[in-house]
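> Predicted model follows, preceded by the sequence.
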Amino acid sequence: MTRDDLAALLAEHAAQTPACGPARDALVSGGGFEVYDGLVPADRHCHTYRRRLRHTRKRGLATLGLAETVSILERAGDEAVRLGLIQTADRAWSYVLFIDATATTVLACARGARQASAQV
């Protein structure tokens, strides 16, 4: 997947989670990205990201779109998804993307925790 392809997908699906727009901005501003070929059932990712959500809430770490992402992955059940990552050019933030098996839809996007004492 090219940078332009991923930016277009994020633009089309910006309403999925509040992190999709900022992830696209990071991408078009020169951030690094990767979309992995492997497919994993959404519910396996759901368990991992539900734990991350609990962890970040306990520690007061900033996230964006993580709760919505967990909800979307839970609803997707055993649907196969691929993982994508975007990192801002200054490496201050990372975004995780969940893309459908055909790489035509961004199902969810979340920004990872990087700083303490921010609203979750």
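Arrived safely.
> Could you use CA atoms for every contact and neighbour count after this?
Fine.
> Tell me the helices and strands packed up against the helix ranked longest in the chain.
The residue-count maximum for a helix in the chain (DSSP state H) belongs to helix 42-59. If you count contacts as 3 or more CA pairs under 8 Å, 6 or more residues apart in numbering; DSSP states H and E, helix 42-59 packs onto helix 66-76.
> can you state the direction angle for the helix it packs on and helix 42-59?
Here the directions of helix 66-76 and helix 42-59 differ by 160 degrees (axes from the mean of the first three to the mean of the last three CA atoms, to 10 degrees).
> what does the helix or strand that comes right after helix 66-76 rub up against?
Per DSSP states H and E, the first helix or strand lying C-terminal to helix 66-76 is strand 80-87. With contact meaning CA atoms under 8 Å, 6 or more residues apart in numbering, strand 80-87 is reached by 23, 26-27, 31-42, 93-101, 103.
> Put this next to the previous one:
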Amino acid sequence: MTRDGLAEMLGEQTTAWGPARDALIAGGTFVIWDGLVPADRLAHAYRTRLRITQKRGQPTLALAATVDILSHAAEEPLRIGRIDAAGTSWTFMLFLNATATAVLACTGVATGEASAEPAPDAK
């Protein structure tokens, strides 16, 4: 998977797509892992992450929307990807179809102390 190819796949799945695409284009590191995980298992894991981040007051982008998308995908096998924004504390998780030809959902989380959103239009 190339940087440009992944950037082209980041459409309007969730409100996190724009900041994720910007992070990728700005030189953020990225990886798409081999292996497939059923969407319903990912939905369960990210529903738990949603509760934890809300409890901590940790900034996120489109985490609830991503959980909803994963829940509706049921047992569909998905690939997982990640973009780490350069120069910020934001990490974006991507959920792609089994052939890694489409991004189905995207969420972002501030992983460090900085709580500023990654881009002014990210809401």
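Nice, I can see it. Keep in mind that this is a model prediction, so the values were computed, not measured.
> Can you give me every residue that contacts the counterpart of Thr63 of the first structure in the second structure?
Pairing criterion TM-score structural alignment: the partner of Thr63 of the first structure within the second structure is identified as Thr60. By CA under 8 Å, 6+ apart, the contact set of Thr60 of the second structure is 53, 107-110.
> repeat for Gln115 of the first structure
For Gln115 of the first structure, the contacting residues are 61-62, by CA under 8 Å, 6+ apart.
> any idea how far Ser71 of the first structure is from it?
23 Å (CA to CA, to the nearest Å).
> Filter the contacts of strand 80-87 of the first structure down to the buried ones, ChimeraX style.
In ChimeraX, this line selects whichever of those come out buried by 16 or more other CA atoms under 10 Å:
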select :23,26,27,31,32,33,34,35,41,42,93,94,95,96,97,98,99,100,101,103
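> Just the ones in helices from the contacts of strand 80-87 of the first structure, please.
Reading helices off the contacts of strand 80-87 of the first structure with DSSP H, I get 23, 26-27, 42.
> For the residues you listed, which two are the farthest from each other?
The most widely separated members of these, counting by CA to CA, are Ala26 and Ala42 (24.5 Å).
> returning to that earlier point: relative to Arg49 of the second structure, how far out is the match of Thr63 of the first structure?
10 Å.
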